[in-house]
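[1] Provided below for reference: sequence and predicted model.
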Amino acid sequence: MNKFMQKFVIANAIGLVASIGVVAFADDQPAQATPPASAGQMSASQLDQVIAGTWRSEKNKARDTYRHPKEMLKFFGIRPDMTVIEIWPSGGWFTEILAPFLNANGQYIGAVPPGSKSTVALQNKFKFAPQQYSKAKLVEFDNKAPNLGPDGSADMVLTFRNVHNWAADGSAEAMFKAMYRVLKPGGVLGVEDHRASKGKTLDQVVNTGYLPTEYVIKLATDAGFKLDGQSEINANPKDNHDHPKGVWTLPPTYELGEQDKAKYAAIGESDRMTLRFVKPAAK
């Protein structure tokens, strides 16, 4: 189990957490993304306003140059009237954008491990800016037997840098099936994760945090999804995928501490795949 996974203790229980009424490095020169034809429309100006929101921490804003939130969410086709489930939001980097964007006309649901530090962090975030998070909800789930909510209840499911954890602990297949079940027919699954070098197998890289793109696509299509688009928004050609402590060598983790920190800062955050899947409409 990798160091990131050790932060989460997954209990064998499924339940709901009551929502609390409202809660520089060098660029990696991302490629421009062209959303698939089925991506739909969204309010770019609304997204700009949320990304610039004063409730977002300066530390999180500093990572926008790596994480490309506007470009990625446009690629996935998010709209402010959607019900969106974010899987394992951790400290809430994307929650600071998603929940306020959906607060007026949609619904944000964060799916978290039972009793995790993530739950406390998100609840504190909701308290800090009640106007932006008044409708935000959390749901607890066991990733070994996941239940993310009623079948067909979500318009979109998003997971950022989590599939490598599920691959490491053997829960990846169950998670993709659960994400498929909770989505409405025609619903979208958006996946971002660290991308392994071409030709690498899962066994070769599973402990590094990187994953073969083909492996992630197969997980999704085996669960019933259709691949609807791939983007180079999060590509980083400076990342050669070969580091002493895997992806955690790079920012923001810096697993080696001060050792060669300038070198890894110059590389920036990891090279990542960005994939959009669709649950086929009912016939």
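    Nice, thanks for sending it over.
[2] Going by C-alpha atoms from here, please, whenever you check contacts or count neighbours.
    OK.
[3] show me what contacts the residue lying closest to Q107 once chain neighbours are set aside?
    For Q107, ignoring the flanking residues on the chain, the nearest one in space by C-alpha to C-alpha, 6 or more residues apart in numbering is T83 at 4.5 Å. Residues near T83 by C-alpha atoms under 8 Å, 6 or more residues apart in numbering: L102, G106, Q107, Y108, I109, S153, A154, D155, M156.
[4] Just flag the most distant two among the residues you listed.
    Across the contacts of T83, the two members that end up farthest from each other (C-alpha to C-alpha) are L102 and S153, 15.5 Å apart.
[5] So these two - more neighbours on which side?
    It is L102, of L102 and S153, that has more neighbours when counted by other C-alpha atoms under 10 Å, with 24 against 17.
[6] And that one, how close does it get to V139?
    With distances taken as C-alpha to C-alpha, to the nearest Å, L102 is found 17 Å from V139.
[7] Likewise for A262?
    To V139, A262 is 39 Å away according to C-alpha to C-alpha.
[8] about what we covered before: can you flag which of the contacts of T83 belong to strands?
    The strands, defined by DSSP state E, take in Q107, Y108, I109, A154, D155, M156 from those.
[9] export those to CSV and tack on distance to D239 and neighbour count?
    As requested, the ones in strands among the contacts of T83 are arranged in CSV below (distance: C-alpha to C-alpha, whole Å; neighbours: other C-alpha atoms under 10 Å):
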residue, distance to D239, neighbour count
Q107, 36, 22
Y108, 33, 24
I109, 33, 25
A154, 35, 25
D155, 33, 23
M156, 30, 26
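[10] possible to save the residues you listed as JSON lines with distance to I51?
    Listed next are the ones in strands among the contacts of T83 as JSON lines, based on distance: C-alpha to C-alpha, whole Å:
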{"residue": "Q107", "distance to I51": "18"}
{"residue": "Y108", "distance to I51": "16"}
{"residue": "I109", "distance to I51": "19"}
{"residue": "A154", "distance to I51": "23"}
{"residue": "D155", "distance to I51": "22"}
{"residue": "M156", "distance to I51": "19"}
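[11] Kindly indicate which of these lies nearest F277.
    Among those, M156 lies closest to F277 (C-alpha to C-alpha), at 9.9 Å.
[12] Presented hereafter is structure B, for comparison with structure A:
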Amino acid sequence: MSMSSFKMNVYLIKVIILWLLFSLTFKVEAESEETIKASISHSQRLKTDFIKDEYRKPQEILTFFDISPESTVLDIFAGSGYYSEILSRVVGPKGKVIIHNDAHFLKYYGKDLSERLKEGERLSNTTRIDISLNCLELKENSVDTILLVLGYHDFYYVMENAEKINVTTVLAKFKKFLKPNGIVGIIDHEAKSGAPRDTGHTLHRIDPQIVKSEMTKAGFSFDGELNVLRNTTDDKSKKIWNVLNGSTSRFVYRFRNN
């Protein structure tokens, strides 16, 4: 075989390998999207959850965060479990969803979450952890994805006689929990550009640049954003409670652990 023929064969092999990798990736992504779609339309979801789908857009969100079967997802400040239930069905019996809340969230959402789970009778691949975020501990490199939906601003919400969240410590925990190249998906109510951190307490909003700055400082790389929840008519000087449900402008950021 001549040298030119050998080089041509090597080139063709590389092309075939790249094509196979591309085809496999496309197939996996398509299957994940279909799984997410089926999980959202599942007949056993709560009627109140279906109503929220219109302004939460879970299909677009979970696809963007690369949620796939057999993965382990940590749902931080999960509240009543709207996303936890969808995630449970997406990851399937070989996957796992860790549902986290602290005392503040349990005060408002604990009863609804208990009713959703029915003391373990529903969503058997979930684990519920009720603990301060500062004290949360999981095995190193055990989580594929961390979701923090409408909760980053609560890092700066100060409750009377309650322990403040140590943001540096918590983000270091996230990095420890995540597998290499794992994802942190963050959604939150958008504050005005340049708004201080305590806007998380006063308006329950946060400047997206604060999130991006703190996450990158903690060692995560910014991996893109999704604009499906943006609302240019939102008055960012108002508390979120003064805005119609689902009408706040929310940013959607994806970060990688690399």
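    Received the coordinates, thanks. Quantities reported herein were computed from a predicted structural model and do not represent experimental measurements.
[13] overall similarity of the pair, as a TM-score.
    Here the TM-score for the pair of chains, by TM-score structural alignment, normalised by the length of the second structure, is 0.78; 223 aligned residues with a C-alpha RMSD of 2.3 Å.
[14] Tell me the residues of the second structure aligned with the longest strand seen in the first structure.
    Longest among the strand segments of the first structure by residue count, using DSSP E, is strand 183-194. Here strand 183-194 of the first structure aligns to the second structure at residues 178-189, judged by TM-score structural alignment.
[15] What are the buried residues along the matching stretch?
    Neighbour counts over stretch 178-189 of the second structure (16 or more other C-alpha atoms under 10 Å) mark L178, K179, G182, I183, V184, G185, I186, I187, D188, H189 as buried.
[16] JSON lines please, covering the residues you listed and showing distance to K164 of the second structure.
    Putting these into JSON lines (distance: C-alpha to C-alpha, whole Å) gives the following:
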{"residue": "L178", "distance to K164 of the second structure": "23"}
{"residue": "K179", "distance to K164 of the second structure": "27"}
{"residue": "G182", "distance to K164 of the second structure": "27"}
{"residue": "I183", "distance to K164 of the second structure": "25"}
{"residue": "V184", "distance to K164 of the second structure": "22"}
{"residue": "G185", "distance to K164 of the second structure": "23"}
{"residue": "I186", "distance to K164 of the second structure": "20"}
{"residue": "I187", "distance to K164 of the second structure": "21"}
{"residue": "D188", "distance to K164 of the second structure": "19"}
{"residue": "H189", "distance to K164 of the second structure": "20"}
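[17] ok, average deviation of the helix or strand following the longest strand of the first structure from the second structure?
    Per DSSP states H and E, the first helix or strand lying C-terminal to strand 183-194 of the first structure is helix 202-205. By mean C-alpha distance after the TM-score superposition for the first structure, the fitted helix 202-205 of the first structure averages 4.6 Å away from its aligned residues in the second structure.
[18] what's the counterpart of A99 of the first structure in the second structure?
    In the second structure, the residue paired with A99 of the first structure according to TM-score structural alignment is S88.
[19] For the strand or helix carrying its match, name the packing helices and strands.
    S88 of the second structure belongs to helix 82-91 when elements are defined using DSSP H and E. Here helix 82-91 of the second structure touches helix 3-40, strand 72-76, strand 96-101, going by 3 or more C-alpha pairs under 8 Å, 6 or more residues apart in numbering; DSSP states H and E.
[20] Identify whichever of those lies nearest to L150 of the second structure.
    strand 72-76 (9.7 Å).
[21] Can you check which part of the first structure that closest one sits on?
    Using TM-score structural alignment, strand 72-76 of the second structure corresponds to residues 83-87 of the first structure.
[22] once aligned to the second structure, how far is the matching stretch on average?
    Taking mean C-alpha distance after the TM-score superposition for the first structure, the mean distance separating stretch 83-87 of the first structure from the aligned residues in the second structure is 0.5 Å.
[23] about what we covered before: who has more neighbours out of A262 and V139 of the first structure?
    The neighbour comparison of A262 of the first structure against V139 (other C-alpha under 10 Å) goes to V139, with 22 against 11.
[24] Between its first and last residues, what's the separation in stretch 30-48 of the second structure?
    Its start and end residues considered, stretch 30-48 of the second structure measures 28 Å (C-alpha to C-alpha).
[25] cool, and stretch 157-171 of the first structure?
    Length of stretch 157-171 of the first structure, first residue to last, C-alpha to C-alpha: 17 Å.
[26] what sits up against that stretch?
    With C-alpha under 8 Å, 6+ apart as the contact definition, stretch 157-171 of the first structure has outside contacts at 1-2, 4-5, 84-89, 143-144, 172, 175, 179, 183, 188-194, 206-207, 209-211, 216.
[27] Need the distance between the two termini of stretch 210-229 of the second structure.
    19 Å.
[28] That stretch aligns to what range in the first structure?
    The aligned range for stretch 210-229 of the second structure in the first structure is 215-234, by TM-score structural alignment.
[29] Tell me where the stretch 151-258 of the second structure has helices.
    Shown for the stretch 151-258 of the second structure, the helices assigned by DSSP state H, counting those that start in this stretch span residues 167-177, 199-202, 208-217.
[30] Compare these and give me the one nearest D66 of the second structure.
    Proximity to D66 of the second structure, assessed across the helices of the stretch 151-258 of the second structure by C-alpha to C-alpha, is greatest for helix 167-177 (17.4 Å).
[31] in that closest one, what's buried?
    Buried positions in helix 167-177 of the second structure, judged by neighbour count with 16+ other C-alpha under 10 Å: V167, V170, L171, K173, F174, K175, K176, F177.
[32] and the closest residue to P114 of the first structure other than its chain neighbours, how many neighbours?
    Closest residue to P114 of the first structure apart from its sequence neighbours, by C-alpha to C-alpha, 6+ apart: E140 at 5.2 Å. Number of residues near E140 of the first structure (other C-alpha under 10 Å) recorded here: 26.
[33] Can you name the residues that contact the equivalent of E140 of the first structure over in the second structure?
    Per TM-score structural alignment, the equivalent position to E140 of the first structure in the second structure is D130. By C-alpha under 8 Å, 6+ apart, the residues touching D130 of the second structure are H100, N101, D102, A103, L106.
[34] I'd guess the last one is in a strand, am I close?
    No - assessed by DSSP: H, G, I helix; E, B strand; the rest coil, L106 of the second structure does not belong to a strand; its assignment is helix.
[35] thought it was touching G79?
    Yes - contact status for L106 of the second structure versus G79: in contact at 7.1 Å, counting by C-alpha atoms under 8 Å.
[36] okay, these two: which has more neighbours?
    In terms of neighbours (other C-alpha under 10 Å), G79 is the more surrounded of L106 of the second structure and G79; the figures are 26 against 20.
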